[in-house]
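>>> Sequence plus the predicted model coming up.
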Amino acid sequence: MAAALLALLFDRWLHSLPLSLGATLLLIAPLALFVARLRTAPMLALFRAMAGTVQAYRDGDFSSGLHWRRHDELAELVAAHNALGDRLREQRQALVQRELLLDTMVQNTPVAMVLCDGARRVVYSNLAARKLLNDGRRLEGRAFDALLAAGPQPLRDAIAQGGDGLFAVPREDDEEDTWHLSRRLFRLNGRPHELFLLRHLTAELRRQEVRTWKKVIRVISHELNNSLAPIASLAHSGAELVRRGRHERLEEAFGTIEDRARHLEGFIRGYAHFAKLPAPRVEAVDWTRFVARLRSQIAFDVAGPLPAAPAHFDPAQLEQALINLLRNAHESGSPAEAVILRIRRLPAQVTIEVADRGGGMSEAVLANALLPFYSTKRGGTGLGLALVREIAEAHGGRLALANRHGGGLAVTLALPAPETAR
C-alpha cells in the first residue's frame, strides 16, 4: 500500500509512470529488505542452532537442546527435535550403563580374555589375562606372540596346535594346573580379530574327580558285595555239605559260585575296557560290508539306501558301539522287526541312527543316560552308552538320544564327513 501511494505521488509530480515506479522501488526496496531480514533473523538463528545440535548428536553429545518462544509451525519442529535429543540421550545413557556392567563382568571374571587384531596385537584384555600373561600390567598394544614367548611352554603348544583344548602347566610343588583354551575368529569393524579364552579348571576338575571316584567306588563296592556275598555263603554251605556227606548238592553250589565269579569277571573287564579305550585307527570302510558284518552278530533292518561313498572311522570301535546300541534296542521291549539302522550322508557329517519301538526313556533318564555308571537295568554297569559316547567323541563326533513319536527311542551317532575326518 505504501508503494502504491508513493507511486501515485511520484506520478503526479514527475508525470511519468516509469520514473514514478523507479523512484518508488529505490525507496521501498531497502525498507522491504530490512523488514524481511528483521523478521527472518530468529528463524535463521534457529536453523543455525539446529544444525549445531545435529552436529553435536553426530559427535555423540546429546546434552544440548533448542528453545523457541513463538507458538507456530516452527515450535512443533523444535519440540520434535528436542524429543529426538531426549530419546537419544536416554539410549546413550542406557548403553553406557550396559557397557559399564559388561566391562565390570568381563574384568572380574576368572576367565582370562585376550582379543587380538589381524596383526596379532592385543587390543583388549581383562584383569585375569593381565595377571596370567604380564604380572598384572596392561597388555593392550603388545604383541601377543611376544607375550606367549615369555609364558609357559604348554600354553604355546596349545595355541600352536589350533582349536580348543586342555593343557597342563607344571607348578613348583610338582603339581599341575589344568587350563582350557578356547579361541574364536570373527570380524570387528570389517577387520579380522581372534579372541582367546583361558579358563583355570584345576579346582573344578579335582572336585569332579573326587565325585567320580566316590561314585566309582560306590558302584564297584555294590557290585562286589552282590557277587562276593553269595560266593561266601555258597562256599560255607558247600563246606557244610561236605561235612555232612551230602555231596549231591555240591555241583549246584559250585555252579552258582562259577556263575557269580564269571559275572564279576565280566564286570571288571568292562570297566577296564572303558578305561583303556585306545585312540581310533581311522581307515576307509565300505558301508555294505560293514553292515553285513553287523548283521551277522545281531538282527536289525536297514532303513533307506546305504551311502555309496566309503566312510572313514575305526571299524572295530564303531562296530562295538553299534552292537551296544542295537542290543539296547532289542532289550527295550521293542519287536525285533522294529529295530532299524539308518545311515545318511550329509554335507558336513555322516549320521548313524538306531531306532526302536520300545518303551523309550523318561526325561530324567534321558538327562543322565550318557553319564558313566548310570543304569536303569537290573545288574547293568552303566557303561554301554558312556562307551558309545566315548567312541563317538574320539572320532570327533557326538551322540544324541531322543524319544520317537509313537513310542520308542532313536539314538543318533554323528561322525564328521570323510573330508573333515581326514
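Now that the structure is in, tell me what you want to look at.

>>> Every contact and neighbour count from this point should use C-alpha atoms.
Noted.

>>> Wait, I352 touches L346, no?
No - contact criterion Cα atoms under 8 Å: I352 and L346 do not qualify, at 10.9 Å.

>>> quick one: common contacting residues for the two?
Common neighbours of I352 and L346 are not found (criterion: Cα atoms under 8 Å, 6 or more residues apart in numbering).

>>> between the two, which one's more packed in?
Counted by other Cα atoms under 10 Å, I352 and L346 do not tie: I352 has more neighbours, with 18 against 12.

>>> which residues does that one contact?
Neighbour list for I352: 341-344, 412-414 [criterion: Cα under 8 Å, 6+ apart].

>>> sec struct for it, please.
strand (DSSP: H, G, I helix; E, B strand; the rest coil).

>>> Name the nearest residue to it, ignoring sequence neighbours.
Counting by Cα to Cα, 6 or more residues apart in numbering, I343 is the residue found nearest to I352 once chain neighbours are left out, at 4.6 Å.

>>> Please work out which residues outside the host helix or strand of that neighbour touch it.
Element membership of I343 [criterion: DSSP states H and E] is strand 340-345. Under the criterion Cα under 8 Å, 6+ apart, residues 300-307, 350-356, 417 lie in contact with strand 340-345.

>>> among these, which ones are buried?
Among the contacts of strand 340-345, those classed as buried by 16 or more other Cα atoms under 10 Å are 300, 306, 350-356, 417.

>>> Check those and tell me the two furthest apart.
Greatest spatial distance in the buried ones among the contacts of strand 340-345: D356 and A417, 25.5 Å, computed using Cα to Cα.

>>> Can you give the distance from the strand holding I343 to the centre of its chain?
When C-alpha coordinates are averaged (Cα atoms, centre = their mean, to the nearest Å), strand 340-345 and its chain have centres 27 Å apart.

>>> and here's the other structure:
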Amino acid sequence: MRVLRVLPIAVRMIAIAVVGIAATAAATWLLSRWLPVWACALIAAWVIGSIVAIIIWRTLVPMRALFRALAGTVASYRDGDFSFGITWDKASDLIELVDAHNALGDALREQRLALVQRELLLDTMVQNTPVAMVLVDATRRVVLGNLAARRMLGEGKRLEGRAFEDVLTAADPAVRDAFERGGDGMFTVGEDDDEDIYHLSRRSFRLNGRIHELVLLRQLTAELRRQEVQTWKKVIRVISHELNNSLAPIASLAHSGAELLRRGQHERLPAALATIEDRARHLEGFIRDYARFAKLPAPRSEPVPWRPFIAQLRAQVAFTDELQPEDGIARFDTAQLEQALINLLKNAHESGSPPDEVKLSVRRMPDGWRIEVLDRGSGMNEAVLANALLPFYSTKRHGTGLGLALAREIAEAHGGRIALLNRQGGGLCVAMVLP
C-alpha cells in the first residue's frame, strides 16, 4: 500500500481494479462448484461493479472538493483577498497544481502588501506636503483635497464630494480671480505685511477613461522674499563696486589737481580733469542704465517697416543683416527694441568676434518674427548661459549685468521671449521672438 500511495491516480485505479477482478474471479471459481453458472456470474458482476464504484467514489470526491477549493480561492483573489491557501495531503499529480496555486497566492499577497505600503507612503506625502492639492473629476466635484487644500480652501473641513465651484465661492476673492483668469499664474492673498504670494498650476489628464484636473497652489512668499533679499544684496554690491571704482579716482585726481594748482603746474591739469570727466560720465551712464531698467515703461507698439529700422540701427553700430521678407512690417515699440538690439550688437562686438561676422537676422515666422544677433566670438559656457539673462549678472570686468536682462525685459513686455545658444563653429546666437 505504501507503493500504491505514491502512484498516480490512474495507475492506482487500474491496480485496485485488477486486484479486485482477480479476487472476484477466484471467488467465482470456488463458488461455481456449489452454485449455478448464472448465479456465479451475477455475483461476480455485482462484486466488480461495487469495486469500480468504490474506486470512482474514493477518487472523484476528494478531487471535487479540491476543485471547489480552487474555485473559491480564485474568487477570493478576484475580490482582492489573498489570505487563502489550499492543503492537499494526497499524493498525486494534483499536488503540483496545488503547490503552484499556493505559490501564486503568496506572490499576489506580497505584491498587494507592497502596493498597500506604497499607497500609504504616497498618501502620507500628499496629505502632508505644503502644496495645496485638489483633484477634480469630470463632473467638477472634488475627488481629493489634501490638508493644505483644506486649510486654504475649506477652513479645515473635508473637500471630497463638494462641487469645486462651491469651494471657490467660499474661498478668498484673490483665489477666485486667479481661477477666472484661467491657466497658470501668480496671485497675492492678504494685504500689506500680512500678504502671501501663491503660484497656481492646473493640469488636465485622463483617469479611468474620464478627464480629471489637478490643481496645485504653492505658497512662494518665503522663497520670493529670500530671493528679493539676495537680489538687493547683489544690487548693493554691484552699485557699491561701481561707485567706488569711479569715486575713488575722482577724489584722488581732485586732490592731485589741487596740489598742481598750489604748485603752479598748470600744464598737467587738463589730463587730470579729463580723467575726472571720463569717470563722471561713466558713473552717469551706469546710473542711467539702472534707472532705465527699473523704470521700463509699457511698450507702445506701432507698425514699423524693418528696412528703415535696420538702417537706423546701422547708423549707431556696424553689422551685416539678413531680412526675409525685404518689405516686412512688424508691430513693436521702436525706442525699446532699438535699445535692446543696440545692447545685443555691442555685446557681439565685445565678444572678440571679427566685426564682419556680427550679423542681424530677421525672419518672418508663422506666429511672429524671429530676430537673431549672431557673432563668431568665444561663446559662453554652460554656467554663463544659465545665468546670462539674470539682472546684475556679468562676466565683464566693468559690466553692469543689465544689457541682456534689459533685452529680456523688453522682449517679454512685447509678449515675446529671448534665448541664448552657442553656434556650431564658435560664437553665440541671441534669438528673440516677437509675436
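Nice, thanks for sending it over. Given the structure is predicted, the values throughout are model-derived calculations rather than measurements.

>>> Any idea what the TM-score is?
Once superposed, the chains reach a TM-score of 0.82 (TM-score structural alignment, normalised by the length of structure 1), with 408 aligned residues with a Cα RMSD of 3.7 Å.

>>> before we move on, the earlier item: which of the contacts of I352 of structure 1 lies closest to A41 of structure 1?
A414 (75.6 Å).

>>> Quick check: longest strand in structure 2 by residues?
strand 196-207 (DSSP state E).

>>> Find me the equivalent region of whatever helix or strand comes next after that strand in structure 1.
For strand 196-207 of structure 2, the following helix or strand on the C-terminal side (DSSP H and E) is strand 210-219. With TM-score structural alignment applied, strand 210-219 of structure 2 matches the range 191-200 in structure 1.

>>> what are the ranges of the strands in the stretch 151-300 of structure 1?
For the stretch 151-300 of structure 1, the strands defined by DSSP state E, counting those that start in this stretch occupy 165-170, 176-188, 191-200, 283-285.

>>> T109 of structure 1 is nearest to which of these?
Closest to T109 of structure 1 of the strands of the stretch 151-300 of structure 1, according to Cα to Cα: strand 191-200, at 9.8 Å.

>>> same for the closest one, what does it pack against?
For strand 191-200 of structure 1, the elements it packs on are strand 112-116, strand 176-188, judged by 3 or more Cα pairs under 8 Å, 6 or more residues apart in numbering; DSSP states H and E.

>>> from the ones you listed, which stretch is densest packed?
strand 112-116 (a mean of 23; mean count of other Cα atoms under 10 Å).

>>> what's the mean gap between that one and the aligned bit of structure 2?
By mean Cα distance after the TM-score superposition for structure 1, the fitted strand 112-116 of structure 1 averages 1.2 Å away from its aligned residues in structure 2.

>>> what does that strand correspond to over in structure 2?
Against structure 2, strand 112-116 of structure 1 falls on residues 132-136 (TM-score structural alignment).

>>> The matching stretch: how far from the chain's middle?
Relative to its chain's centre, stretch 132-136 of structure 2 lies at 17 Å (Cα atoms, centre = their mean).

>>> I'd guessed L185 of structure 1 sits against R191; true?
No - if you go by Cα under 8 Å, L185 of structure 1 and R191 don't touch, sitting 10.6 Å apart.

>>> May I ask which helix or strand encompasses the closest residue to A355 of structure 1 other than its chain neighbours?
Closest residue to A355 of structure 1 apart from its sequence neighbours, by Cα to Cα, 6+ apart: A410 at 4.3 Å. Under the criterion of DSSP H and E, A410 of structure 1 resides in strand 409-416.

>>> Show me what that strand is packed up against.
Partner elements for strand 409-416 of structure 1 (3+ Cα pairs under 8 Å, 6+ apart): strand 349-355, helix 384-394, strand 398-403.

>>> if you set the cut-off to 6 Å instead, what comes out?
Secondary-structure packing of strand 409-416 of structure 1 (3 or more Cα pairs under 6 Å, 6 or more residues apart in numbering; DSSP states H and E): strand 349-355, strand 398-403.

>>> Contacts for it next, please.
Applying Cα atoms under 6 Å, 6 or more residues apart in numbering, the contact partners of strand 409-416 of structure 1 are 349-356, 360, 397-403.

>>> What does A321 of structure 1 correspond to in structure 2?
By TM-score structural alignment, A321 of structure 1 lines up with A340 in structure 2.

>>> The residue mapped onto L385 of structure 1 from structure 2 and L385 of structure 2, how far apart?
For L385 of structure 1, the aligned residue in structure 2 is L404 (criterion: TM-score structural alignment). Separation of L404 of structure 2 from L385 of structure 2 (Cα to Cα, to the nearest Å) stands at 11 Å.

>>> what do you get for A44 of structure 2?
Counting by Cα to Cα - A44 of structure 2 and L385 of structure 2 are separated by 102 Å.

>>> So between those two, which is more surrounded?
It is A44, of A44 of structure 2 and L385, that has more neighbours when counted by other Cα under 10 Å, with 20 against 14.

>>> For my notes, confirm that one occurs in a helix.
Yes - judged by three-state DSSP, A44 of structure 2 forms part of a helix.

>>> Would you map the helices across the stretch 251-400 of structure 1?
Secondary structure of the stretch 251-400 of structure 1 (DSSP state H, counting those that start in this stretch): helices located at 287-295, 315-331, 363-368, 384-394.
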